[in-house]
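A.B. asks: Just to be clear, the model below is a prediction. Sequence and coordinates:
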Amino acid sequence: MALPELSYERILEDNMSVGLSLAAGIGNEDDFSQYKFLAIPHYRLYFGKRRAAGFFIEGNVAVASVRERDLRYEATNGNYQVSDESTVNFGVGAAVGAKFLTKNGFTGEVFGGLGRFLGDSRSIEAYPRIGITLGKRF
């Protein structure tokens, strides 16, 4: 399974920013490709000496289209019945990480965290916020 992500971040002040990350799950049906699409707006608070760089904490929310897989056993013929249904889930999460900045504006960051989907009776209860990214500051 792969969950590639594309992100945009807007610096509000020297120590804070807002951003939007879009991710799409790719893989075949045998993988854990439950996440079809995620939109994750986030707010970051930076603790580094440079502008929007260094250690950060992140608060985020998510809107996700996920594939809910239901496996049922049929006692009459002894077979399992698998059904897939796409649902839209909403969640809240947090992450921590570090952003590194070069003199010519290239960035690299490492972050990790987790979010939890709201509501009950979901087979997928969480979404990941783990990554290593490379980017360019304009």
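C.D. replies: Everything's here; your move.

A.B. asks: For the rest of this, base every contact and every neighbour count on C-alpha atoms.
C.D. replies: Noted.

A.B. asks: Does anything pack onto the longest strand seen in the chain? Which helices or strands?
C.D. replies: Ranked by residue count, the top strand of the chain under DSSP state E comes out as strand 79-101. Using 3 or more CA pairs under 8 Å, 6 or more residues apart in numbering; DSSP states H and E as the contact test, the elements touching strand 79-101 are strand 54-74, strand 106-117, strand 126-136.

A.B. asks: in that strand, what counts as buried?
C.D. replies: If you call a residue buried by 16 or more other CA atoms under 10 Å, then strand 79-101 has these buried ones: 89-101.

A.B. asks: Check the offset of that strand from the chain's centre.
C.D. replies: Relative to its chain's centre, strand 79-101 lies at 7 Å (CA atoms, centre = their mean, to the nearest Å).

A.B. asks: Give me the angle between it and strand 106-117.
C.D. replies: 140 degrees (axes from the mean of the first three to the mean of the last three CA atoms, to 10 degrees).

A.B. asks: re earlier: got TSV for the buried residues of strand 79-101, with distance to Asp30 too?
C.D. replies: Converted to TSV, the buried residues of strand 79-101 look like this (distance: CA to CA, whole Å):
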residue	distance to Asp30
Asn89	22
Phe90	25
Gly91	25
Val92	28
Gly93	27
Ala94	29
Ala95	29
Val96	31
Gly97	32
Ala98	34
Lys99	35
Phe100	37
Leu101	39
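
A.B. asks: Included below, for side-by-side comparison, is a second structure:
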Amino acid sequence: MKKTFSLLIILFAFYSVYAQSETDANPYQKNNEIKLNLIAPLSGAVQVDYERHLNKHSSVGISAYMVYDHTKEEDMNYNISPYYRYYFGKKYASGLFVEGFGMFTSIDGKKIYAPDNVTFTENKDVYDIALGAGLGWKLVTKKGLVFEANVGYGKLLFNADKTDHDVVAKFGLSIGYRF
């Protein structure tokens, strides 16, 4: 009985060591990322992204964009954008990717100009949902630093007639950390 019990413990120990070496073998295989868009401050905004990797080729994430300087970005107030990405790179969740995204957005209402064509009044803010697609590229270092460039284009679905815009665009040059 003691020999059988000892043999089971030894086999379990070898299995545990093997399982641990399998998960630690790939330094790129960490499933969470947090990123900061470096282009957003140029337009008076801040954008933060969180991404969760499902496997080697796909991930889901959410992006939050908030305008703090309305002199640079006159129309957009904020947006929250969940997305799904498919990666074509050989490394874990990196390289070229395509994405599909949704977006809940707050945009300034339509501007109504006076006859002098200089002064205007603005309707109340418009809340809408947009759907779109994008593409990009991601580089991940062994230390977990993430560098990403992406663009996206989408259309407002419900209230485009109440604002001066009917499209949304996403531009990003981001830096982050994979953990």
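C.D. replies: Cool, got the structure. Note that the coordinates shown come from a computational prediction; the quantities given were computed from them, not determined experimentally.

A.B. asks: After superposition, what's the TM-score here?
C.D. replies: Once superposed, the chains reach a TM-score of 0.88 (TM-score structural alignment, normalised by the length of the first structure), with 135 aligned residues with a CA RMSD of 1.9 Å.

A.B. asks: so which of the helices and strands packed on strand 79-101 of the first structure gets nearest Lys36 of the first structure?
C.D. replies: Lys36 of the first structure sits nearest to strand 54-74 of all these, at 5.3 Å, using CA to CA.

A.B. asks: what's the matching residue for Thr107 of the first structure over in the second structure?
C.D. replies: In the second structure, Thr107 of the first structure lines up with Val146, judged by TM-score structural alignment.

A.B. asks: Looks like that match contacts Leu173 (just checking).
C.D. replies: No. Under the criterion of CA atoms under 8 Å, Val146 of the second structure makes no contact with Leu173, lying 10.6 Å away.

A.B. asks: got JSON lines for the helices and strands packed on strand 79-101 of the first structure, with distance to Leu12 of the first structure and mean neighbour count too?
C.D. replies: Below are these laid out as JSON lines (distance: least, CA to CA, whole Å; neighbours: other CA atoms under 10 Å):
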{"stretch": "strand 54-74", "distance to Leu12 of the first structure": "14", "mean neighbour count": "17"}
{"stretch": "strand 106-117", "distance to Leu12 of the first structure": "17", "mean neighbour count": "17"}
{"stretch": "strand 126-136", "distance to Leu12 of the first structure": "17", "mean neighbour count": "14"}
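
A.B. asks: what does Tyr87 of the second structure align to in the first structure?
C.D. replies: Structural correspondence for Tyr87 of the second structure with respect to the first structure (TM-score structural alignment): Tyr46.

A.B. asks: Quick one: residues contacting the nearest residue to its match once chain neighbours are set aside.
C.D. replies: Once flanking residues are discounted, Tyr46 of the first structure sits nearest to Phe56: 4.3 Å by CA to CA, 6 or more residues apart in numbering. By CA atoms under 8 Å, 6 or more residues apart in numbering, the contact set of Phe56 of the first structure is 44-48, 96-99.

A.B. asks: can you do 6 Å?
C.D. replies: Going by CA atoms under 6 Å, 6 or more residues apart in numbering, Phe56 of the first structure touches 45-47, 96-98.

A.B. asks: Sounds good, over and out.
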